[in-house]
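Asker: please find the sequence and the predicted model below.
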Amino acid sequence: MLRSKTFVKKTRSGGIRKIVREHYLRDDIWCGSELCTECKQESTVLLKDACIESSLCTFPHYLIPDTNVVLHQIDVLEDPQLRNVIILQTVLQEVRHRSAPVYKRLKDLIHEQEKHVYTFTNEHHRETYVEREPGESANDRNDRAIRVAVDWYNHHLENTESDGLKVVLITNDQGNKEKAEEGGLLVYKCEEYVKSLLANPELVDRLALTNDNKNDISSSKVLFPEHFPLARIQAGIKGGTFLQGTYRASRDNYLEATVLLQGLQNLNRAIHQDVVAVQLLPREQWVAPSSIVLQDEREAKDEETTEEEEKEQAMKNIADDAARKPTGRVVGIIKRNWRPFCGMLNSSLIKESTRHLFTPADRRVPRIRIETRQASSLADQRIMVAIDGWPRHSRYPNGHFVRSLGAAGDKETETEVLLLEHDVPHQDFSQAVLSFLPKMPWSITPEDRAVGVHIADVSHFIRPGNAMDLEASNRGTTVYLCGRLQSLFATLQCGEACFLFVINSKASLTYAEAQLRIDDATMNDDVTSSLRGLNKLAKILKRRRIEKGALTLSSLEVRFHIDSETHDPIDVHTKELMETNSMVEEFMLLANISVAQKIYDEFSECALLRKHPAPPPSNYEILSKAAKSKGLAIHTDSAKALADSLDVAKVDGFPYFNTLLRVLATRCMMQAVYFCSGMDSDFHHYGLASPIYTHFTSPIRRYSDIVVHRLLAVAIGADGTYPDLTDKHKLSLFFKSRGLLNEEGFILFVRKNAIIVLIPKFGLEGTVFFDGKDKTGPKLVFDEEGPTLMVEQHTFKIFDKVKVTISLDDSNIQHQKIRMSLVEPVIPGVSVPVPEVGPLSKKPKLDR
């Protein structure tokens, strides 16, 4: 059956255009139930035995949630107990338009066979389609369509051998509920129904707070300004009175962010990575960025402490005009970045209460109020919590429990938290992905041998658009953890498939083995002679790059030795770089530059390239101050000037100084980015001093390299084109149960109340705090110009050598952390006694 609707629309030129919309209706759409004998369906999803133990619904029943229930209670719908659920086409379409993340989760539910979730195409069924009535809103029409579908299902199944089966509408909309009841439908609010479930009373904890049940959780005092309406925000951004940007909380100070946003009131309920509208404050209200590192070990505070905290923050940031930065306040939230957060219940929870504070693992995210009846069993667990809202009268946002991740401190649990918090895809590969692995036994064909391959040619197996390719593009990169690898691809370790299988290889050597050959004057075989020749050529290439202004910076990389049986880390050391590392790096850089030029010559509008923008002068302030503290000058007019300055920046008797300075220089750099050649005219890579660059040499660990491979394959005629072508958390496990370690380090940054220390041995940075929790700490005098910090009678400066103890502090169950305390210099009342040597001094004999 075809329904058509005709209406006229006025065009921009003033004319009238006739528009006809056609809507196809059918009689042969299946209901999906095993009970049905009328529908001529080939397969069914909804079971005959549809019993869920409920004190409200003691009979077999199917569930139909409306759109808002799906959007806000997806955590509940995902529970295994809720089966035989009907998702209407009306709901599916609305969810798709309103929330991509929820839509993906809903689609996953529909494909999960054990859940028995059926999609009913009510918008194309002749008996369930409804026209929008005059004066009826789109939302009201959709609610009516849902009620019509529920009514149709009840009548459709009433003549079957259903043993009293009914269809239950779940809604949190009071108006929709009342109209459904008037129509004789069985309808419950989501909270009512979930509380009636007998088999899983803890499911109540997963309920997202609605307007009906969130009002009594917070105080009645208004703590935050009201957010402006979206229309006013849009007009303000267009007119230039408001600024739009992504709010990124400071890692050192959770009450501060840039533009500059500072203090609870001005942050106005923004959460890290929300897109916000900001209004600049008058110049006389601008403040300086805080030099205080907040420890975030305070007890949860009541709402009434907000004004006191604001005044305290303001007093700490009084500064001269030169230090002040443009300061603003959040006037509206344009897009929330709420996601399920990992963390723990607050350690000071009251056992008898159902209301608790949750502390996220990410310190940039505020605590969250939740209701749970499982507090005692969750006290030592890592859990996930989702935010539901943040009323003006609540110091903290409101949320709900999602699921438990496992015991805090457990290696698997902490790894899971790390992956979830950094949004690293780590689910098992699906059968659809695995089906595209090479069938074993696999061997090289004559056609394969006709193409020269000089790196692991993963792109040979990953064809555009198949399931493996789509999964890899979603993952983006391989992630390396201590003792665990989150691969970009499904297991491709199929013998020779990932190795240099077309090259006539004369030797397979590690970096160390190659270096030994180069250094051994008694070895003069062909392989060794070739290595020496390559090494000589690499040094010429490197010298030429440096002459052009390429930077040689420093970032410490650590390596773990893993116990073969327990898979726990047993030793850690900084990675040693040899000449052979540099040799390989030079040829990889040359390959990347050469491929970049080739694909750009062939695809001037769509080559995937990588550039590195030059930092703004302000980025170099901390570097210049650091060098000045040792009587040296750093020139930053160009990459060449910076490179030359770093080369001559040396301090007698302090050989590690130059490395520290290069570490600081790394912090001044901008992030390198991928871009399409047709959308940008500046290709320059600042750090490499190269006019063009891309990523080509690591297709096993970067999806970008796969795309570049495909571009190159087309450019050289080896393949055809296709349309789409054109932190340191793991260290905690290492230091656990090892007592105190006594190590030397260097000061990288000086703050008002702390020093940040780099431990070269472990590549580890940590903070040594000097202010006490009880505000009775040592006398501190901070000079921002230096910057220097006087603690009692001792003055700390950047690059000073210090000795600290390193230990794992697990006293705060909310956040286990690496703790550093000062040993030397010795400051009475501040420094700690020299600890006994830790177990790491006894180096275990390791397999090489």
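Answerer: Right, received. Where do you want to start? Residues are numbered from 1 along each chain as shown.
Asker: C-alpha from now on. contacts and neighbour counts both.
Answerer: Will do.
Asker: hang on, isn't Asp800 packed against Glu744?
Answerer: No. Checked against CA atoms under 8 Å, the pair Asp800 and Glu744 is beyond contact range at 10.6 Å.
Asker: neighbour count for the two, which is higher?
Answerer: Using other CA atoms under 10 Å as the criterion, Asp800 and Glu744 rank with Glu744 on top: 17 against 14.
Asker: end-to-end on stretch 203-220?
Answerer: End-to-end distance of stretch 203-220 (CA to CA, to the nearest Å): 28 Å.
Asker: ok, second structure coming up, stack it against the first:
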Amino acid sequence: EVYSAEHGVEVWRLEDYLAEQHPKLVEHFRAIEQATQDGDMDVTAISAGEFAQARLQAKAQGSYAKHYSEGDISDGLRNGTLVRGTIRLRAGGGMRSESQGVIERSDAPDIVVVGRAALNRACSGDTVVVRLLGNSESSVGEAKAADGDDDDADDAADSEDALAVEQIEAGDEAPVVADKANLATAVHGVVVGVVERRWRPYVATLQADVAGGMRHLAVPVDAAVPKIRMHYADTAAIADRYFVVAVDSWEADSQYPQGHFVRALGRIGTLDAEIDTILVERQIAVSQAALGFSEASLREMPVNSAERPWAPSSRDLEGRRDLRDTLIFSIDPRGSQDIDDAVSMRRTRTGFELGVHIADVAQFVQAGSATDAAARARGTTVYLADRRFNMIPEVLSERVCSLRGSSDRLAVSVIWDMDHEYNVERTWFGRSVIRSACEMCYEQAQELLDGQCKVEGLDPKLEPQLATGVKELTTAMRVLRSRRRLGGALELASTEIKFAFDPQTHAVAAAAPKRSLEIHGVIEEAMVFANAAVARRIHESFPTAALLRRHRSPTADRFERLQRAVRARGLDVDCSSNLALAQSLQRIAGEAGDADMAFLVKAMATLAMQEADYFATGDCATEAFAHYGLALEYYTHFTSPIRRYADIVVHRQLLAALQEPSETPKPTELSQAWVGTTAMRLNERNRQSKLAQRESTELFQSRYIAQLSGDGQHVVADGVVAEVRTNGLIVFVPKFGIRGPVHLRDKTGHIRLPLSTLTGRPRDADTHIDGCSDFSADAGRLSIRLPIDAPAFHLGGGANVAFSVFDHVTVLLRVLETRRRRAPVYMTLVSRASSNIRAYRSTLAPLDRTFRVSAARPTADQDAEPAEPKGPSKTTGVQKPGPAKPSPDYYSVLEKFGQLSLLETTHAAQML
């Protein structure tokens, strides 16, 4: 005030200024102020001696080993005693009881890090330096011993939220070692330094200070992320909401990292808040609203309105091949608006002419434009279960670029002249103008293929021509696919769940596995053929800068789980090459006599695969270009430029390849450095998008199960044992596309065998049989000895209950309502059955109540034991699915990711 009076300058206290001018920032200021007062800079509240004693006590409670110095790290890396790599964490998920991390190595066994102390403040995605401990049991003990007892009251307070369904992603978390038997033989390490942090904004919920202070714990929704200490005053405002928190530091004397509150999201459990959480966690956007397009981008859009519908101008048509008189048609999911591709097939004097025609998005998205920058940043259209977020504005994706029926549209075409044996004689690439005769859905095209007359929704006058085109296209694609299969192309498992939504309430009205039709594979094969042809063409012109897509051969150790499982059933699988694997999978499907088993074997093969990825051709040797799953030497993405930025780049490269070298300056897309950087970015964007799709599907699966059980009914479904673990089973439920753990032993070692395994009654699933013993589990079989006073029922008088991989079981599906994370679906075992044997219930003897049982009192510890459900009483039987349709080929696993399902295997397959 004195300064203000003397100098005529208005002076404010910072807090008063913020309160007057920026009231929304006051809480942030107070949090920072509180954090400062709690730190080393302020000791006025207590004496120096008391402060020092408090700091020493805090260090003793949460101490980690200090990281090595830069010099020690450099020396260790040079002499080989230390290893550098990127660590991925899997903390407390599913049936694991300890935090785990893995550092993948292409030229040596992966390194496993077990326990918080061994992880030493490393977070998933960090670049770390690890000291190797060896690969004996003692190394496991060393890592555990260093960990100590670091559980505290904070962990116990929210332990019921620890349940997490097993979610292993191909090329991501699959290498993390789960079972003790594997841990004993793994290469172990301890983190001794963090070279680069990959902290990101985390979505979290609040674990408030019970003493009423401002120091709280943020509990990330990602269970692999540690809790984060933060300061915040108005806890009531965020107590039931998701919020975003950022990490600032993690000192060696702190059990948890220190961070700060960023912003609040919506209320926990509401649909929009759950969707926003997915978008933030997958680093797609800060919210749904942020995925709109900028004014600069919208100003670049062509005019298209009811009064002025867009049509190509004479200038647009210059230099284009006119294909408007050719019978061209599209086949897509019902109701599609963003139609990327159309096809044509006609007889010629010397054989056939096959055409694949792709929307010319590059015509409207110019390199360096605002729209191009937005598309490159997004990388891909994000498809969730109930909505999508476009990569380019809707005026392009759904109208001007979309190859709509009876409309002139600009395209980039690949046209092959083939002989009568479908051997390619000539290939033409270039820009074209087309007029699609018909937009068909898959079901309509399949009816034409099946010979049905008067297909609903099709023009009767056009139907005969369409039927001929579809049938001739199918014949050609059967031949092309057969050739790829002979070369080792894989047919992997892909189960997609289709959701139907109530238009008024947006609740899930129905969910069912997607119907597999032959026509799906026909279109997929045509797209593979075009992608492969374009890949060769752009590599010929730009040998170091072509943007291609490769799928590296998996290492032998990735198939160990698959091989152990099939050997337990007396079968064998040869994983020495893609051709050998394809032949083995086909043989197993025939010998198993069980469609569910055949599917799971393919699913396990899928999990063994590495991710396919984009790359610049100058960044690796030619022999590394190959696509393992598709059995192709060259491959790229060309056929979906409306929804993938990689395809736009490939279009530009193809068009540049077709120009005379002197006609156009070298564009950015022909720079090896730019292509390599873009490829890495697109790999990450695609991966995050697919994880978002998976999590969206999980969200609606959970909501659907909650709806089904909300009227007091049990949701009972048939499942198949996918894996045997040391404390239970992993079960796949085909009806709902869910894969998750069934726990038969808790963290303390107590056996939790449900009484329902003897009675077959869902109401007995939460009553456990006391006195069970001799819990034995290996790679393919789990057995439990019943107490001597237990009735034998249908077990033939034996004392053991046994489960093997690929056995059929019945499970009870429920939703665990949690305070801190999205409610997951979990399973409880109801009854068992040998493979291919369905019913025991009609032969059950009356229950002898003289043997001991105990009501379930689950504890949701790190073993993720299910919480007790709330009061369902009736039973809804879910019928076993009918005979499986023919599996889609690898391309469907690769390309179709609009609607995803299986929590582990389907989404893992989509990662390829």
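Answerer: Done, it's in. Treat the numbers as computed from the prediction; the structure is a model and nothing was measured.
Asker: TM-score for this pair?
Answerer: Once the chains are laid over each other, their TM-score by TM-score structural alignment, normalised by the length of the first structure reads 0.70; 649 aligned residues with a CA RMSD of 3.7 Å.
Asker: check contacts around the aligned partner of Gly125 of the second structure in the first structure.
Answerer: Alignment note (TM-score structural alignment): Gly125 of the second structure maps to Gln273 of the first structure. Gln273 of the first structure is in contact with Thr246, Tyr247, Arg248, Ala249, Arg336, Asn337, counting by CA atoms under 8 Å, 6 or more residues apart in numbering.
Asker: can you pick the most crowded of the residues you listed?
Answerer: Tyr247 (25 neighbours).
Asker: in the stretch 751-900 of the second structure, which spans are helices?
Answerer: Taking DSSP state H, counting those that start in this stretch as the criterion, the stretch 751-900 of the second structure carries its helices at 756-759, 890-895.
Asker: give me the stretch of the first structure that the last one matches.
Answerer: Helix 890-895 of the second structure corresponds to no residues in the first structure, going by TM-score structural alignment.
Asker: tell me which residues are up against that helix.
Answerer: With contacts defined as CA under 8 Å, 6+ apart, helix 890-895 of the second structure is touched by 489-494, 520-521, 524-525, 528, 629-630, 909-912.
Asker: what sits closest to the alignment partner in the first structure of Ser99 of the second structure if chain neighbours are left out?
Answerer: With TM-score structural alignment defining the correspondence, Ser99 of the second structure maps onto Leu255 in the first structure. In this structure, Leu255 of the first structure finds its nearest non-sequential neighbour in Gly263, 5.1 Å apart by CA to CA, 6 or more residues apart in numbering.
Asker: ok, that neighbour - contacts?
Answerer: By CA under 8 Å, 6+ apart, Gly263 of the first structure lies in contact with Leu255, Glu256, Glu310, Gln313.
Asker: swap in Arg409 of the second structure?
Answerer: Remark: with contacts taken as CA under 8 Å, 6+ apart, Arg409 of the second structure is in contact with Ala311, Pro312, Ala359, Val400, Cys401, Ser402, Leu403, Val433, Ile434, Arg435.
Asker: run a quick neighbour tally on the last one.
Answerer: Think Arg435 of the second structure. Neighbour number of Arg435 of the second structure under other CA under 10 Å is 23.
Asker: buried stuff in the strand or helix carrying it?
Answerer: Using DSSP states H and E, Arg435 of the second structure maps to strand 424-435. Neighbour counts using 16 or more other CA atoms under 10 Å place Phe429, Gly430, Arg431, Ser432, Val433, Ile434, Arg435 of strand 424-435 of the second structure among the buried residues.
Asker: looking at those, which one is closest to Gly593 of the second structure?
Answerer: Phe429 (46.1 Å; CA to CA).
Asker: so the lengthiest helix in the first structure aligns onto which residues of the second structure?
Answerer: In the first structure, assigned by DSSP state H, the helix with the most residues is helix 579-602. Using TM-score structural alignment, helix 579-602 of the first structure lines up with residues 518-541 of the second structure.
Asker: that stretch vs the first structure, mean deviation?
Answerer: Aligned to the first structure and superposed, stretch 518-541 of the second structure gives a mean residue distance of 0.5 Å (mean CA distance after the TM-score superposition for the first structure).
Asker: if I look at the most centrally placed residue in the second structure, how far off is His67 of the second structure?
Answerer: Residue closest to the mean C-alpha point of the second structure, counted by CA atoms, centre = their mean, is Leu691 at 3.1 Å. Distance of Leu691 of the second structure to His67 of the second structure, computed by CA to CA: 32 Å.
Asker: show me where the stretch 501-650 of the first structure has helices.
Answerer: Under DSSP H, counting those that start in this stretch, the stretch 501-650 of the first structure gives helices at 511-519, 526-547, 579-602, 621-628, 639-648.
Asker: among the ones you listed, which is nearest Val168 of the first structure?
Answerer: Closest of the helices of the stretch 501-650 of the first structure to Val168 of the first structure is helix 579-602, at 58.9 Å (criterion: CA to CA).
Asker: re earlier: the longest helix of the first structure vs helix 511-519, what angle?
Answerer: Here helix 579-602 of the first structure runs at an angle of 110 degrees relative to helix 511-519 (axes from the mean of the first three to the mean of the last three CA atoms, to 10 degrees).
Asker: angle of helix 579-602 of the first structure against helix 526-547?
Answerer: What separates the directions of helix 579-602 of the first structure and helix 526-547 is an angle of 70 degrees, with the same axes, to 10 degrees.
Asker: so who does Val742 of the second structure touch?
Answerer: Val742 of the second structure makes contacts with Gly728, Leu729, Ile730, Val731, Tyr826, Met827, Thr828, Leu829, as judged by CA under 8 Å, 6+ apart.
Asker: now render the residues you listed as a markdown table, adding neighbour count and distance to Thr617 of the second structure.
Answerer: Converted to a markdown table, the contacts of Val742 of the second structure look like this (neighbours: other CA atoms under 10 Å; distance: CA to CA, whole Å):
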| residue | neighbour count | distance to Thr617 of the second structure |
| --- | --- | --- |
| Gly728 | 23 | 46 |
| Leu729 | 25 | 44 |
| Ile730 | 22 | 40 |
| Val731 | 27 | 41 |
| Tyr826 | 27 | 45 |
| Met827 | 24 | 47 |
| Thr828 | 22 | 50 |
| Leu829 | 28 | 51 |
